[in-house]
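Asker: A structural model of the following input is requested.
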Amino acid sequence: MTPVAIRVQKRRDALRKAGLRPVQIWVPDTRTPGFDAECQRQARLVAEAEQHDPALMSFLETAASDLDGWDV
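Answerer: Predicted coordinates:
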């Protein structure tokens, strides 16, 4: 093992000993061609849904207020 690998392993071992575990999270690549267009498309769908269902925002706010520590 290289010194860097040993240091990384020690750090991981210490974190595990502290009760933590590693988690890998995959997120969208914002550099991908078309990412901006897809964001705009989804935002447009949400805006259209709000226009067609005036009670939607009220429903979402009510649902959100049920969450512990949520500030509306």
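Asker: when you work out contacts or count neighbours from here on, use the C-alpha atoms and nothing else.
Answerer: Fine.
Asker: any residues touching the strand or helix carrying Ile6, and which ones?
Answerer: Using DSSP states H and E, Ile6 falls within helix 3-17. With Cα atoms under 8 Å, 6 or more residues apart in numbering as the test, helix 3-17 has contacts from Arg21.
Asker: quick one more, to check against the first:
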Amino acid sequence: MQKRRDALRAAGLRPIQIWVPDTRRPGFAEECQRQARVVAAADAADHDLDAFIDAALVDLDPEGEV
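Answerer: Now for the predicted structure:
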């Protein structure tokens, strides 16, 4: 492992520590579902979103193959 870390440092990278939610915690799945419902409701209420996404897709692939 040290060899790998040394190689990454030599490539100009440095390690960092991040904290993420514990997926094993009680209620985690329910909170994910709640947040997904909030996002879905916001998307459904945004009538311009579909047009925006369609326009973005045309920008990515003018031939319509995306």
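Asker: residues in the second structure aligned with whichever helix or strand comes after the helix holding Ile6 of the first structure?
Answerer: Downstream of helix 3-17 of the first structure, the first helix or strand assigned by DSSP H and E is helix 35-52. Aligning helix 35-52 of the first structure against the second structure (TM-score structural alignment) gives residues 28-45.
Asker: the matching stretch vs the first structure, average distance?
Answerer: By mean Cα distance after the TM-score superposition for the first structure, the fitted stretch 28-45 of the second structure averages 0.8 Å away from its aligned residues in the first structure.
Asker: work out the gap between that stretch and the centre of the chain.
Answerer: Relative to the centre of its chain, stretch 28-45 of the second structure is centred 14 Å away, using Cα atoms, centre = their mean, to the nearest Å.
Asker: how close does Ala51 of the second structure sit to Asp43 of the second structure?
Answerer: 12 Å (Cα to Cα, to the nearest Å).
Asker: quick one, which of these two is more surrounded?
Answerer: More neighbours surround Asp43 than the other of Ala51 of the second structure and Asp43, with 13 against 10 (other Cα atoms under 10 Å).
Asker: that one and Leu49 touch, don't they?
Answerer: Yes: between Asp43 of the second structure and Leu49 there is a contact under Cα atoms under 8 Å: 7.0 Å.
Asker: circling back: list of residues touching the match of helix 35-52 of the first structure?
Answerer: For stretch 28-45 of the second structure, contacts defined as Cα under 8 Å, 6+ apart pick out 22-23, 49.
Asker: now those in JSON lines, with distance to Leu8 of the second structure?
Answerer: Formatted as JSON lines, these follow (distance: Cα to Cα, whole Å):
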{"residue": "Asp22", "distance to Leu8 of the second structure": "27"}
{"residue": "Thr23", "distance to Leu8 of the second structure": "28"}
{"residue": "Leu49", "distance to Leu8 of the second structure": "41"}
